[in-house]
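**Q** got a structure for you, letters missing:
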């Protein structure tokens, strides 16, 4: 059985940019969009055109430069929104309008002061109107995670009748458990009339730290698009992290799912987004954090030096990291010290290593981390230095 592709919908430039203080100008959006296109994502959500003149301009500019990916603009289920998005996307090689409306009882009652039937009608009309501008229309059912499944299926059926090519099922508040979200996708796959005409898409938020798990569970149960951001940035606690879902699918081939992402560019892309958005990526961030391939425990270091796969399930080079890092601290053992000493030009015998190691521990107790310059000092202040330099 051949693997099925999971389309990667990147919303770094739209949902990701909603992080307070992370506003990008048009030039920055162009740079990141070109990198995302090179990375191999299938869809780039470039912005929310009606939200501001700047966002309209950015969506226009991204549409002009992207060569391979579909370029998408977000709208509400409002005619003016849809018209504005269509205008911004005119020069895109593959344009997509992303329109939708809230479907949970909370949204229907408090946000729209409407009824379930009226929401179904608005969903249908929004998709049908968007379809008059572009062939590719994605519909989002905002707060689908808290929407009752039977009603959600009716909304999806209306969107398909309107011409939707993609159905976005957002866990907008990040509330679902993976089993619940997977069951929701499965229910829609099995109960929505005409579902074969559309792709189900996962759009998960990370309020409870479950965005990646929910997206993978959704893909396992029939979704064929995952919406995500570089470094998992986004509203509140963020979105599904692109680098995480891509590498999970790559490292678990038995799922028979794959993406077209060029994983060797993941670290480079992560660094670029972090730089332009001015947002710090936590060191222990999976895949792209500075500690993702760093080892400081003596037991781990010894295992990695002997065989990288002892403690690493991913080859650093596969995500664009040059090599694993052996970080010297007071927790490090002799094997790590000998390894790092060799890197800076010292080949120590076992007896020499034993003596240098005692000096190393004294240094390490005073410093959080031992640098290459410290290694020279440690060895040169040891009794064996004269022996080594003779």
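**A** The structure has been received and is ready for your questions. Because the structure is predicted, anything quoted here is derived from the model rather than measured. Residues are numbered from 1 along each chain as shown.
**Q** From now on I want contacts and neighbour counts done on CA atoms only, so please keep to that.
**A** Noted.
**Q** Name the nearest residue to residue 289, sequence neighbours excluded.
**A** Setting aside the residues directly before and after it, residue 289 is nearest to residue 283 in space (C-alpha to C-alpha, 6 or more residues apart in numbering), at 4.5 Å.
**Q** Any figure for the gap between that neighbour and residue 146?
**A** 33 Å (C-alpha to C-alpha, to the nearest Å).
**Q** Compare neighbour counts for these two and give me the winner.
**A** Between residue 283 and residue 146, counted using other C-alpha atoms under 10 Å, the more crowded position is residue 146 (21 against 12).
**Q** Let me see the contact set for that one.
**A** The neighbourhood of residue 146, defined by C-alpha atoms under 8 Å, 6 or more residues apart in numbering, consists of 104, 171, 175, 176.
**Q** If we use 10 Å, what do you get?
**A** Applying C-alpha atoms under 10 Å, 6 or more residues apart in numbering, we find residue 146 in contact with 103-107, 152, 170-176, 181.
**Q** now do residue 263
**A** 39, 40, 243, 246, 247, 250, 269, 317, 318, 319, 320.
**Q** quick revisit: might one say that the residue nearest to residue 289 is in contact with residue 231?
**A** No. Under the criterion of C-alpha atoms under 10 Å, residue 283 makes no contact with residue 231, lying 11.5 Å away.
**Q** where do the contact lists of those two overlap?
**A** Common neighbours of residue 283 and residue 231 (C-alpha under 10 Å, 6+ apart) are residue 289.
**Q** State the helix or strand in which residue 235 lies.
**A** Assigned by DSSP states H and E, residue 235 falls within no helix or strand.
**Q** Neighbours of it, how many?
**A** For residue 235, using other C-alpha under 10 Å, the count is 18.
**Q** same question, the one 3 residues further on
**A** Burial of residue 238 is recorded as 23 neighbouring residues (other C-alpha under 10 Å).
**Q** Could I get the contacting residues of it?
**A** Taking C-alpha under 10 Å, 6+ apart, one finds 15-16, 18-19, 174, 204-207, 209, 211, 228-229, 231-232 in contact with residue 238.
**Q** list the contacts for residue 171?
**A** Per C-alpha under 10 Å, 6+ apart, neighbours of residue 171: 141-147, 177, 181, 202-207, 211, 214-215, 239.
**Q** Can you tell me the closest non-neighbouring residue to it?
**A** residue 145 (4.3 Å).
**Q** Residue 184 is in contact with the one you found, correct?
**A** Yes. Under the criterion of C-alpha under 10 Å, residue 145 makes contact with residue 184 at 8.1 Å.
**Q** Which residues are in contact with each of those two?
**A** Applying C-alpha under 10 Å, 6+ apart, one finds that residue 145 and residue 184 are jointly contacted by 152, 169, 176.
**Q** Could I get the buried residue list for the helix or strand harbouring the second one?
**A** To tie it back to what came earlier, the one meant is residue 169. Per DSSP H and E: residue 169 is located in strand 166-171. Within strand 166-171, the residues that count as buried by 16 or more other C-alpha atoms under 10 Å are 166, 167, 168, 169, 170, 171.
**Q** alright, now check it against this:
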């Protein structure tokens, strides 16, 4: 083999081709199968956000996969549509049929090259594999003008033999050469060196685009992808949310935002609309029923959330102290200050201000003390918890309704009824009502005694502890126009807990009706 002189790799802003394989490699993740309609929806979004190449599936795998790839090829307006095919004549023919209607069709064919694969999976010699490469790549090129060839398990393939395979594939007509880290084995320095060496040693290397495809078995998929680019690759194969076999693939959103955020170190560009990343993440998570881990980079729930008091204080002074990109840049509405036991007084005050509460110093300190007590008991303190901390104080001082007594008749014979006595503004009122079940009867009686137009938006019961004698905790949410209140009631009797929760919500609603905001607590 002769040695080639390679042209310079990149200018200051070398474009990177984004090859998304969510619909193919991502769907191979156990349990992540998508329906026909799901695939079309995901493909449409990938096309809209600027993905260059969409690997739509493995047409030979099933009739459903063939139909999905064909439909995506027909429907996609801009992106190249690729189908995957083994280095088998039947696979390649089927793939060519599936992608032929695309604006820009591609056949992506692959064959193993590593000694361990040749010996234990293919039972082929190196020379036999070289012949297979030449024959099948030629077949694919006769069907479409754009052929990608992959050396499966490239990172465990001897360099000399890998170069021979690459040279044969390009000679047969491959326009893209993918050298995947199929088993997530490589480390960045050796992956970069592999690309650099192959590009320098293969005579016709300048006639093809080189591609990376990295798995995350050692948590190095993203680092290896960028290392491969540093070695001369100009296509990155990735998936939304890093979905893929075993530990997954390099995540598209991480690739895009690394390039966008660090132009000083990564002199590349991509055509992806980054503001659509969160939307894409949520869609793929929904259609595959695979949740995104909370601390997932870029699109995780905590990616723009801060709980540490020091971090929150810095964020309130200048967001760039702890955020290297804006949430809006990836399609997230805003930064979230998660209130918990690590939050400081400054963040708590700002949170109250955002919620419409302005407290005097004494009231703020009282509320903050109660907040810390609650945070010691709960992992996350939600906005409604904080609202309750302050509104409850007013509610207790201005509590207009209290439960005096409750008697309920329930069972299979019916009708279910409830007789309730309430102290309303100091006057004892009693009423007996029927309902579609005991809880409905209780709420009907309360509405009669305290008329209102609020809608019951939530009724939820759970046991505080185990066993049949567990205390029941009931949550009730009432919505009246723009006003929304949530309250809880607890009692060993679930029906009593339900009445207490509903009454507590009514008391809060009356506070809001009277516009008694927490600033009235300031002294």
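**A** Looks like it arrived, so ask away. What you are looking at is a predicted structure, and each value in this text was computed from that prediction instead of being measured.
**Q** ok so, going back, give the aligned equivalent of the residue nearest to residue 171 of structure 1 in structure 2.
**A** Matched by TM-score structural alignment, residue 145 of structure 1 corresponds to residue 155 in structure 2.
**Q** now residue 64 of structure 1, what's its secondary structure?
**A** On the three-state scheme (DSSP: H, G, I helix; E, B strand; the rest coil), residue 64 of structure 1 is labelled helix.
**Q** Now for it, how many residues are close by?
**A** Using other C-alpha under 10 Å, residue 64 of structure 1 has 16 other residues around it.
**Q** cool, and the one 4 residues further on?
**A** With neighbours defined by other C-alpha under 10 Å, the count for residue 68 of structure 1 comes to 18.
**Q** Now do the contacts for the counterpart of it in structure 2.
**A** Taking TM-score structural alignment, residue 68 of structure 1 has residue 78 as its aligned residue in structure 2. Residue 78 of structure 2 sits next to 44, 47, 48, 50, 51, 52, 53, 102, 103, 104 when contact means C-alpha under 10 Å, 6+ apart.
**Q** Also residue 286 of structure 1?
**A** 231, 241, 243, 244, 247, 292, 293 are the contacts of residue 286 of structure 1 under C-alpha under 10 Å, 6+ apart.
**Q** in what helix or strand does the fourth one lie?
**A** Applying DSSP H and E as the criterion places residue 244 of structure 1 in helix 242-251.
**Q** So which bit of structure 2 is that helix matched to?
**A** Counting by TM-score structural alignment, helix 242-251 of structure 1 sits on residues 252-261 of structure 2.
**Q** same deal with stretch 326-335 of structure 1?
**A** Stretch 326-335 of structure 1 covers residues 337-346 of structure 2 once aligned (TM-score structural alignment).
**Q** What residues sit buried inside the matching stretch?
**A** Buried residues in stretch 337-346 of structure 2 (16+ other C-alpha under 10 Å): 337, 338, 339, 340, 341, 342, 343, 344, 345.
**Q** Now, the residues you listed that are in strands?
**A** Assigned to strands by DSSP state E, the following of these qualify: residue 337.
**Q** so can I have CSV of the buried residues of stretch 337-346 of structure 2 showing distance to residue 288 of structure 2?
**A** Output for the buried residues of stretch 337-346 of structure 2, formatted as CSV (distance: C-alpha to C-alpha, whole Å):
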residue, distance to residue 288 of structure 2
337, 29
338, 28
339, 31
340, 31
341, 34
342, 34
343, 35
344, 38
345, 41
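**Q** Out of the buried residues of stretch 337-346 of structure 2, which comes closest to residue 380 of structure 2?
**A** residue 340 (5.2 Å; C-alpha to C-alpha).
**Q** residues touching the closest one, list them.
**A** Counted by C-alpha under 10 Å, 6+ apart, residue 340 of structure 2 has contacts 306-309, 348, 371-372, 374-382.
**Q** Residue 85 of structure 1 too?
**A** Applying C-alpha under 10 Å, 6+ apart, the residues contacting residue 85 of structure 1 are 47-50, 56, 59-60, 72-75, 79, 95-99, 130, 133.
**Q** Which of those residues are buried, as a ChimeraX select command?
**A** Buried residues among the contacts of residue 85 of structure 1 (16+ other C-alpha under 10 Å), as a ChimeraX selection:
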select :47,48,49,50,56,59,60,72,73,74,75,95,96,97,98,99,130,133
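**Q** if we can go back for a sec, can you list the neighbours in contact with the following helix or strand past the helix holding residue 244 of structure 1?
**A** The C-terminal neighbour of helix 242-251 of structure 1 among helices and strands, as given by DSSP H and E, is strand 257-258. Under the contact criterion C-alpha under 10 Å, 6+ apart, strand 257-258 of structure 1 has outside partners 2-7, 219-220, 224, 245-252.
**Q** Mean deviation, strand 257-258 of structure 1 versus structure 2?
**A** Strand 257-258 of structure 1 differs from its equivalent in structure 2 by a mean of 0.7 Å after superposition (mean C-alpha distance after the TM-score superposition for structure 1).
**Q** Provide the aligned range in structure 2 for whichever helix or strand comes after that strand.
**A** From strand 257-258 of structure 1 onward toward the C-terminus, using DSSP H and E, the following helix or strand is helix 266-277. Mapping helix 266-277 of structure 1 onto structure 2 (TM-score structural alignment) gives residues 277-288.
**Q** Equivalent analysis for stretch 106-121 of structure 1, please.
**A** Stretch 106-121 of structure 1 corresponds to residues 116-131 in structure 2, going by TM-score structural alignment.
**Q** what's in contact with that stretch?
**A** Counting by C-alpha under 10 Å, 6+ apart, residues outside stretch 116-131 of structure 2 touching it are 87, 111-115, 132-133, 135, 152-153, 156-157, 161, 164-169.
**Q** end to end, how far does that stretch reach?
**A** Distance between the two ends of stretch 116-131 of structure 2: 19 Å, counting by C-alpha to C-alpha.
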